[in-house]
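*Asks:* next input, structure requested:
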Amino acid sequence: MILRSLTIENFRQVAGRYEIEFAPPGSRNVTVILGENGAGKTNLLKAFGWCLYGKLDAENADELVSHKAIQDTAIGERVAVGVELRIDHGPEVYVIRRRGEFEKLDGSKLDAVGKVTLDVYKGVGGDLKRDEHPGRTVEQLLPEALRTFFFFRGEEIEDFGLQSRAIELRRGVENFLGLGLMGRCVKHLRSRLARGLDSDIRSSAQGETRELADRVENARVDRDAAVERQQQAIRNRDGVNKQIEALERELQQHEEVRPLLEEKAATERAIEGVRADLARTEKDLASQFSTNGFLGVGIKVLEATKRLSADARERGELPARIKPQFVEDLLERGSCICGRDLGSEERAKLTGWKAATGLAALEEQLMTLTGGLSQLAKRGGEFTTKFEELRSIRFELVQQLYSAERKRTDLEDKVGRQRFGKEDLDNKNARLTELRSEEKRYIKETGYAERDVEELGESLAALEEDLKKKNKLDRRMQALQSQRDIVVEAAEGLDRLREGWVAIIQQYLDRRLQENWEDVAQLPRSVSFTEEFELSIRERGPHGDWVRSAPSSANLRALALCFVSGLIQLAKDIGEDNAERRSRNERATMFEGGEFPLVMDAPFATMDEHFKRHVPAGLRRVVPQIVLITSWDQWSGDVSDTLGDSVDKAYVLELHNQGDPSKVRSITWAPGTEVPYVVPERDAVTDWSELVEIKP
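*Replies:* Presented below is the predicted three-dimensional model:
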């Protein structure tokens, strides 16, 4: 999906009709749109979302249509608002147009003339035909759930690095690859087909079987209710965590509270380090026990066997007087060692002696055992020493973890008790205290719900197994049970397949994230996309190991940009693989893949000089198309020096506001190229902007 152009008409801050042509993929794949604060940069980003999905943070048409356009429209006349997006998607061209008309009433109010319409035209080359299902087609091109991966503001993408976003990241990745369809199939199999067969089984059952089927149904209802409670508790917990993380970032901007929050962040890094050490120690303990744990009891058994052997020797039972092999050799030769042939009487005696030679075989085993016993005893002693050492280390680490967590709680309480004499700051701090109290409650609720789900699941499994046994006694019931088992197995198979794909993609994105961080961010940190779908960034701890850090806003943005770049690379790889499959007349994968753009509003705003030099250049290398919406202040300097040679298209959102017309502010795009940036007008009633292309 590559952007070709955007036509915007009277949309919020922008008054008039303008077209933006985007830089195509290649060596000069960057489009820059510059605008002063208040010029409508974020509204331009929202224009993409409104065009594609009809979503806008506005309650009425007065907020959708440019105030300048409304002002210039006479009462009773109509004013149009619209956004048109032209897209290349593989060989096809798409034109997506959302448009509405409104009649101006008295007092600058608007009345809709009909409904806002969405039209989609698609085709190859210039032969475009109207699509009969425009909403569905847009959703297939780019599902709305994925919009924030490719169209975002800088502060929004920071949230990708928050632990509370893990569920959303997983859902987004699944949708990106079309795995959501598999999830819906699993849900359909379980909720529709399996439950339908459950109903048939219950209605067909009689007597004790019906009673058992009713118990199974009740157990399922209880289990499902527990699962819903668990999921709701997790949603509540994650929602509160998200608010806490956002509030702490805001509070860190205040000098009064920053030292306490920095100390808390350092304590959390220490906790992470202790947890890592504790996990390694417990892994070593488990390894020691699985390898040598038997020696704790085994040595005593072996020593008891050795004592029994010694007692047998004292009684004269050992060593054995006749060896088994000696008797077998005599019987095989049929003659004595003196050369005389064995008669029947001698053979009978030898055969009897042979039956009694088992004691000699035991003696040989005991001799072997006794020989290795001392070595096993030594190994057992070493195991005991090592095991006790690891237990002692674990005990100390548990104590350290407890102390560190208590310190964190104390710091949180200390922050909560602070009063800074600033209403806004005190209100935020009070809200943070409330949220932490809610977080603790939801953590408990999550734990209780997890326990209930586990216990009810075990109870349900036992009842279902009993019902299966009952149903085998009746041919009709057995047939229904078999059908249900097939449906459940199909659902479980699909779920395993989906989880397998998700695991493969998670590993791919983790590898890409690390590669992109090294190439794009170029900062010594350990980053990962975990199995829990969390974006993690670590720094060197006091002992030289990697510990989770409390990343800055700049680090979070860089981390998220590297992750999104990995998604774009994944889509490109899948697209190339599918093209190769089609060339061999093979079936393509569920997700078509292909090239995707990044449309960003002020992504580098909080970045330092290092990131501003490296991140934009790295993105340009891995992302096929970049649209950067930013202010002149954020563009000029490091970002401009890094991306300037890659810019093919550039525009200015020229802001018109009330002021002295002689005080026009201009920017110098290039030597000899002065571009108006802010244009004051003495009679301006409202602020508005127009789009102006920068010509070299």
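*Asks:* can we go C-alpha only for contacts and neighbour counts from here?
*Replies:* OK.
*Asks:* would you list every one of the strands in the stretch 151-300 of the chain?
*Replies:* Assigned by DSSP state E, counting those that start in this stretch, the stretch 151-300 of the chain shows strands spanning 151-153.
*Asks:* residues contacting stretch 324-332, please?
*Replies:* 336, 337, 347, 350, 351, 353, 354, 357, 358, 360, 361 (C-alpha atoms under 8 Å, 6 or more residues apart in numbering).
*Asks:* let's have these in a markdown table, adding neighbour count and distance to residue 253.
*Replies:* Conversion of the contacts of stretch 324-332 to a markdown table gives the following (neighbours: other C-alpha atoms under 10 Å; distance: C-alpha to C-alpha, whole Å):
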| residue | neighbour count | distance to residue 253 |
| --- | --- | --- |
| 336 | 14 | 103 |
| 337 | 10 | 102 |
| 347 | 16 | 102 |
| 350 | 17 | 98 |
| 351 | 13 | 97 |
| 353 | 15 | 95 |
| 354 | 18 | 92 |
| 357 | 18 | 89 |
| 358 | 15 | 85 |
| 360 | 18 | 85 |
| 361 | 14 | 82 |
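*Asks:* second input sequence below; structure requested for side-by-side comparison:
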Amino acid sequence: MIFQELTIENFRQFYGKKTIKFAADKTKNVTVIHGFNGSGKTTVLNVFTWLFYGEFSQDFENPEYLETEAAFFQLKPGEHLVTSAKLIFDDKGRKYTAYRRIVIGKDRAGKRWIQEPEKLTLKYIDETGEVREPGNPQDSLEQLLPKPLYPFFFFNGERIEKLARPEAYEQIESGVKVLLDIEVFDRAITHLDGQVAKEFREEIAKNAGDEGMKVRQERQVIENNKTTIEAEIDQFRRNLKALHDEKDTLDSKLGEMPELAQWQAERTAKEKELESTRQQLKETRSSLARELSKHGYLVLVPDVLTKAKKILEAAHKKGELPIPMKRQFVSELLEKGECICGRELIAGEHFFNCVSEWRERVGSEELESAVSVTKAKLESLFNRRETVLQEIAKTQHKRGEFHQKIRRLEEELSELSSKIGNREYGEDRAKLEARRREIETDVINLTVEIDRKAKVSDDLEQQLREKDQEIKKLGMTI
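*Replies:* The predicted structure is shown next:
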């Protein structure tokens, strides 16, 4: 989807018609909209969400009044004005025009009324050059940019941390399925894995006698428990999203108080820094776990390595290693009947027997090779162990730094909260901040509870798989 041109008419700060032409060149394809606070950047964001979905961001106040106040003030009784947004964009080779508008009138008494409710139209030019208009423009737009995905394209940069929240994952998953047209496959899989599989299990259980019915009943109990747990998790996630949304609203209200703007901005920055530090700590823990998983045995077996090295060194001092001569060489001397000094070796005589004893004392080439490899490996293992210990020490040091930074940021945030919520400077701000603290506590409690119930759900899922295996075995014996 490539934006070409956006036209705004009598929408909040934008009096009359205003047009933004987007950079669409292949080498110059970034459009920057810059402005001071209150100049309309968030309004432009909400123009897009209203045009596409008829919705607004959480910090967009009084969404029922979209028209420009100055334009309405200038209306004479009986007149009306149009508030609208029109976007021209390209998608997959087609040029689209999306247009949403609402007509506001002023009655004889000078009061505001909705003369025409908001309406969306969508037109595009097809491959033949004909202008087409889908029967359901909203569905067509949501096929181009699914509604669950729009918060990841149109979002307030000051609240970007919302994109990393756990409840955002489901929105991404749902939107991607719509975008890739795989919803129908997903429903088919769910159907096959649900209703069809259930009918097969029922049939097997019926034909497996009392034992089959018992397993079926046990499975049904587990499935019911899992359904209940999953419903609770879904509700908790909705509650968690509602808490985050409420917190965002409170932050917007606190940020609008002139005397709190600086503290609120400082808190927002520190919260982002805290979240980033926690993520770095998490990555450091994962790195440490990978290091220990791969090389942990080197840390735990230093005595074994040292003992092996001492054994080889002792054998070397005794002259046993390296092997002074080869067994094959001695055998050839005995077969030839002549020693390396030129003495004749006759079977049964003293010198023949002496050389024969040497053959029994020398080791095999395989042993010598194994010893050589072992010595080299030992040295390599000692070096690797030293490197691993150094890396672990560095990682542990980083962890300590992150922990200290997290504690410092938490203390600074607590201090900011006390300043913002100080009752000496106003009851309203104190109430807002007190509610914000309650929300933070509720978010922690809900997050812990969701994690606990998710583990219970995983355990129940494992029990279901085990029961399915029992039913499968019963089916094989029928």
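*Asks:* alignment lookup: residue 296 of the second structure to the first structure.
*Replies:* The alignment partner of residue 296 of the second structure in the first structure, by TM-score structural alignment, is residue 289.
*Asks:* find the nearest non-adjacent residue to its match, please.
*Replies:* The spatial neighbour of residue 289 of the first structure that comes closest, neighbours along the chain excluded (C-alpha to C-alpha, 6 or more residues apart in numbering), is residue 387 at 7.9 Å.
*Asks:* list the contacts of the one you found.
*Replies:* 285, 288, 289.
*Asks:* quick one: the second one and residue 64 of the first structure, what's the gap?
*Replies:* Translated: residue 288 of the first structure. For residue 288 of the first structure, the distance to residue 64 of the first structure equals 67 Å [C-alpha to C-alpha, to the nearest Å].
*Asks:* neighbour count winner among those two?
*Replies:* Shown here are residue 288 of the first structure and residue 64; by other C-alpha atoms under 10 Å, residue 64 has more neighbours (20 against 16).
*Asks:* state the distance from that one to residue 55 of the first structure.
*Replies:* 11 Å.
*Asks:* need the next SSE after the single longest helix found in the first structure, C-terminal direction.
*Replies:* In the first structure, with assignment by DSSP state H, the single longest helix is helix 358-417. Per DSSP states H and E, the first helix or strand lying C-terminal to helix 358-417 of the first structure is helix 423-471.
*Asks:* let me know the next secondary structure element after that next one.
*Replies:* Downstream of helix 423-471 of the first structure, the first helix or strand assigned by DSSP H and E is helix 475-516.
*Asks:* quick check: angle from that next one to helix 423-471?
*Replies:* 140 degrees (axes from the mean of the first three to the mean of the last three C-alpha atoms, to 10 degrees).
*Asks:* name the next helix or strand following helix 475-516 of the first structure along the chain.
*Replies:* Following helix 475-516 of the first structure toward the C-terminus (DSSP H and E): strand 526-529.
*Asks:* neighbours of residue 110 of the first structure, how many?
*Replies:* Residue 110 of the first structure: 21 neighbours (other C-alpha under 10 Å).
*Asks:* chain neighbours aside, what residue packs nearest to it?
*Replies:* Once flanking residues are discounted, residue 110 of the first structure sits nearest to residue 104: 4.7 Å by C-alpha to C-alpha, 6+ apart.
*Asks:* list the contacts of that neighbour.
*Replies:* Contacts of residue 104 of the first structure (C-alpha under 8 Å, 6+ apart): 70, 73, 74, 75, 76, 77, 78, 79, 110, 111.
*Asks:* of those, which belong to strands?
*Replies:* Here DSSP state E is the test, and the contacts of residue 104 of the first structure give 78, 79, 110, 111 as lying in strands.
*Asks:* now list the buried members of those residues.
*Replies:* 78, 79, 110 (16 or more other C-alpha atoms under 10 Å).
*Asks:* residue 434 of the second structure and residue 419 touch, don't they?
*Replies:* No - at 11.8 Å, residue 434 of the second structure and residue 419 do not qualify as touching, with contact defined as C-alpha atoms under 8 Å.
*Asks:* of all the residues in stretch 34-53 of the second structure, which ones are buried?
*Replies:* Within stretch 34-53 of the second structure, judged by 16+ other C-alpha under 10 Å, the buried ones are 40, 42-53.
*Asks:* isn't residue 4 of the second structure right up against residue 87?
*Replies:* Yes - the pair residue 4 of the second structure / residue 87 is scored as a contact, 7.5 Å apart, by C-alpha under 8 Å.
*Asks:* those two: which has the busier surroundings?
*Replies:* Here residue 4 of the second structure and residue 87 are compared on neighbour count by other C-alpha under 10 Å; more neighbours surround residue 87, at 22 against 17.
*Asks:* ok, now which ones touch the more buried one?
*Replies:* Counted by C-alpha under 8 Å, 6+ apart, residue 87 of the second structure has contacts 3, 4, 5, 6, 7, 97, 98, 99.
*Asks:* if we use 7 Å, what do you get?
*Replies:* By C-alpha atoms under 7 Å, 6 or more residues apart in numbering, residue 87 of the second structure lies in contact with 5, 6, 7, 97, 98, 99.
*Asks:* and it, that's in a strand?
*Replies:* Yes - assigned with DSSP: H, G, I helix; E, B strand; the rest coil, residue 87 of the second structure falls within a strand.
*Asks:* quick check: closest non-adjacent residue to it.
*Replies:* Nearest to residue 87 of the second structure is residue 6, by C-alpha to C-alpha, 6+ apart, at 4.5 Å.
*Asks:* helix or strand right after the host helix or strand of that neighbour?
*Replies:* Assigned by DSSP H and E, residue 6 of the second structure belongs to strand 2-11. As assigned by DSSP H and E, the chain's next helix or strand after strand 2-11 of the second structure is strand 14-21.
*Asks:* what's that following strand packed up against?
*Replies:* strand 2-11 (3 or more C-alpha pairs under 7 Å, 6 or more residues apart in numbering; DSSP states H and E).
*Asks:* for the strand it packs on, which positions count as buried?
*Replies:* Judged by neighbour count (16+ other C-alpha under 10 Å), strand 2-11 of the second structure contains these buried residues: 3, 4, 5, 6, 7, 8, 9, 10, 11.
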